[in-house]
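Colleague: coordinates only, no sequence provided:
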C-alpha cells in the first residue's frame, strides 16, 4: 500500500480532501484512482488507512477507514547537529539520518564552514518527508534553520534531561565508556563540516558540558561521520536491534 505524508490529517464526516501537491502526487505520480487504498500519516504521528472516493484533477477525496495506534519511536530522541557542508552532501545526510531515526536536524556554521546560510531548507524538509515515507516512520524529523556554533551550544546548554556529544578526530573519550542515566530524553550529536572543528571550538563545547568523543584513527568525511555517529548512538541508546 502506498504511503502519503499529510501535514495534518483533518477529517470532516470521515472524509479528507487533498489538493495541490498531494493530489498531484496521488493521481499523477502514484497513479491512484477511485477505489484504491492509501496509508496516510501526519506530523503528529496519526496513521490512517484511507480509500479514494473521488480522484479529481485538482482535488482527491478519501474516506478514512481505519486509524492505527501510532507506532512509538525510540524513547531517547537523537538530534543531529550538522555543520553545513557543500552541494548534495547535506541532502544525503538529511535523507540517511532520517532513515536512521533522528528526531531533529539542526544545521550550524562554525569557523571552518565554507558558508553560513542556505536556501535549501524547504528542499531538506521535502527530502525528510520522502525518507520518512520510504522508511515507514510515523513522524518526520524537524529541520531547523541554520544557527551559529555558539548559539547551538547555548541552546543545548539550556536543555534539560539531555546529553550532548561532539565528535572530534583528534581526541576525546570513547563512546562505549558512556553510561546514559534513565532520565535522559534527548541526545545531541554534533558533527563538523568538511574542515572539522578548531581546538578552541572543542574547548568551548566542553566548557558548556558537551562530551568530546573519538571514533578512532580513521579520518571520516563529514557526511560519513554524521551517519556513523547516529548509528552508534542508536545502537548504544536507541532502538537499533542487534541479535
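Modeller: Happy to help now that I have it. It should be emphasised that the depicted structure is a prediction, and the values quoted were computed from it without experimental measurement. Residues are numbered from 1 along each chain as shown.
Colleague: use CA for all of it now, contacts and neighbours both
Modeller: OK.
Colleague: mind listing the helices for the chain?
Modeller: In the chain, helices defined by DSSP state H lie at 20-24, 89-99, 121-134, 149-157, 199-207, 222-237, listed in chain order.
Colleague: would a markdown table of those helices with distance to residue 45 be doable?
Modeller: Listed next are the helices of the chain as a markdown table, based on distance: least, C-alpha to C-alpha, whole Å:
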| stretch | distance to residue 45 |
| --- | --- |
| helix 20-24 | 18 |
| helix 89-99 | 15 |
| helix 121-134 | 12 |
| helix 149-157 | 25 |
| helix 199-207 | 34 |
| helix 222-237 | 20 |
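Colleague: do you know which of the ones you listed lies nearest residue 180?
Modeller: Of all the helices of the chain, it is helix 222-237 that lies closest to residue 180, at 7.5 Å by C-alpha to C-alpha.
Colleague: show me what counts as buried in the closest one.
Modeller: Neighbour counts using 16 or more other C-alpha atoms under 10 Å place 222, 223, 225, 226, 227, 229, 230, 231, 233, 234, 236, 237 of helix 222-237 among the buried residues.
Colleague: same question for stretch 178-185.
Modeller: Of the residues in stretch 178-185, those buried under the neighbour-count criterion (16+ other C-alpha under 10 Å) are residue 185.
Colleague: and the comparison structure, right after this:
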C-alpha cells in the first residue's frame, strides 16, 4: 500500500485531503482509481488507512477507514551529524539513514570537508536532500519525515549536539570493541543520541577533542576503516537492531 504525508490541517473529521505533487503521483503516475486504499501519515507517527473518494488536478480526497497509532518509529531519537562528503554521497547517506530509522540529519562543514558550499548552493542542496528524505520515508513506511537541517559549522553542530542525552563519534583511532558494545546495549528508550561522522579525511584532532569536551564518546566500528557514507549506516543498523520493538 502506498504511503503519503499531509499537513495536520488537511486531516478533517472523516476525510483527508492530499495536495501538492502527490496528486499527480497518485493520479497520473500510479494511475490509482476511486476506491483504492492508501496510507496517509500526519508526520507524527500516526497512520491513517484510507480509501480514495474523489480526485481532480488539485487534490485527492480520501475517506479514513482506520487509524494506526505510533509504532513505525524507534523508541529513541538518533541525529546524524554528517561531515560533508564529496559528490552525491550525501544523497545516499540520507536515503539509507532514513530507511534505517534516523530522526534527523545535520550536514556539517568540517575542517577536512573538501566540499565548500556558498549560501545559494547550500540552500538548493538542502531542499533536494529533504526531498530525498521524504521519498525514503514514504518508501520505508516511516511515520515521520526526518528533517535535513541547513548546513552548519562544526561549532554550531557541537552547540546542537550538547542538548542531546548522548554523543558518540565513530573514530579510526578509537579501540575497545567491548566498550562500543556496552554503549549500544545501554541505550535507553526515550533518549536522544547524536552520531558524529567525519568526511573523507576524517575529523581533525581538535574536532575530536571538542566532542569529548561535551562528554562525547569516541567509539570503534572494528578494525577496518569505513568510508564516510558507510560508517553512519553501520552504527545506525546496530542501533536499529538493538532498539527495534
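Modeller: Noted; the coordinates are in hand. No experiment lies behind these values; they were computed from the predicted model shown.
Colleague: what's the TM-score here?
Modeller: The TM-score (TM-score structural alignment, normalised by the length of structure 1) is 0.89; 237 aligned residues with a C-alpha RMSD of 2.1 Å.
Colleague: circling back: can I get the buried residues of helix 222-237 of structure 1 in TSV including distance to residue 162 of structure 1?
Modeller: TSV is the format used below for the buried residues of helix 222-237 of structure 1 (distance: C-alpha to C-alpha, whole Å):
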residue	distance to residue 162 of structure 1
222	24
223	24
225	21
226	19
227	20
229	16
230	16
231	18
233	13
234	15
236	15
237	12
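Colleague: separation between residue 212 of structure 1 and residue 233 of structure 1?
Modeller: From residue 212 of structure 1 across to residue 233 of structure 1, the span is 14 Å (C-alpha to C-alpha, to the nearest Å).
Colleague: ok, now residue 207 of structure 1?
Modeller: Separation of residue 207 of structure 1 from residue 233 of structure 1 (C-alpha to C-alpha): 22 Å.
Colleague: how about the nearest residue to residue 239 of structure 2, chain neighbours excluded?
Modeller: In space, and not counting its chain neighbours, residue 239 of structure 2 is closest to residue 184: 6.6 Å by C-alpha to C-alpha, 6 or more residues apart in numbering.
Colleague: neighbours around residue 94 of structure 2, how many?
Modeller: 29 (other C-alpha atoms under 10 Å).
Colleague: do you know how far it is from residue 82 of structure 2?
Modeller: Separation of residue 94 of structure 2 from residue 82 of structure 2 (C-alpha to C-alpha): 10 Å.
Colleague: do the same with residue 119 of structure 2
Modeller: Using C-alpha to C-alpha, one obtains 18 Å as the distance from residue 119 of structure 2 to residue 82 of structure 2.
Colleague: same check on residue 11 of structure 2?
Modeller: Spatial separation of residue 11 of structure 2 from residue 82 of structure 2 under the definition C-alpha to C-alpha is 34 Å.
Colleague: of those two, who's got more company?
Modeller: Each of residue 11 of structure 2 and residue 82 had its neighbours counted (other C-alpha under 10 Å), and the higher figure belongs to residue 82 (25 against 18).
Colleague: aligned to the more buried one, what sits in structure 1?
Modeller: With TM-score structural alignment as the matching criterion, the partner of residue 82 of structure 2 in structure 1 is residue 82.
Colleague: can you map out the strands along structure 1?
Modeller: Counting by DSSP state E, residue ranges of the strands within structure 1 are 2-6, 15-19, 37-42, 47-55, 59-68, 77-83, 104-109, 142-143, 147-148, 162-167, 186-191, 211-213.
Colleague: if you drop the residues flanking it in sequence, what lies closest to residue 244 of structure 2?
Modeller: Sequence neighbours aside, residue 74 is the residue nearest to residue 244 of structure 2 in space, at 6.0 Å (criterion: C-alpha to C-alpha, 6+ apart).
Colleague: what's the neighbour count on the one you found?
Modeller: The burial count assigned to residue 74 of structure 2 is 22, neighbours taken as other C-alpha under 10 Å.
Colleague: residue 54 of structure 1 too?
Modeller: Per other C-alpha under 10 Å, the neighbour tally for residue 54 of structure 1 reads 15.
Colleague: how about it, nearest residue that isn't a chain neighbour?
Modeller: Once its chain neighbours are removed from consideration, residue 54 of structure 1 has its nearest residue in residue 61; the separation is 5.1 Å (C-alpha to C-alpha, 6+ apart).
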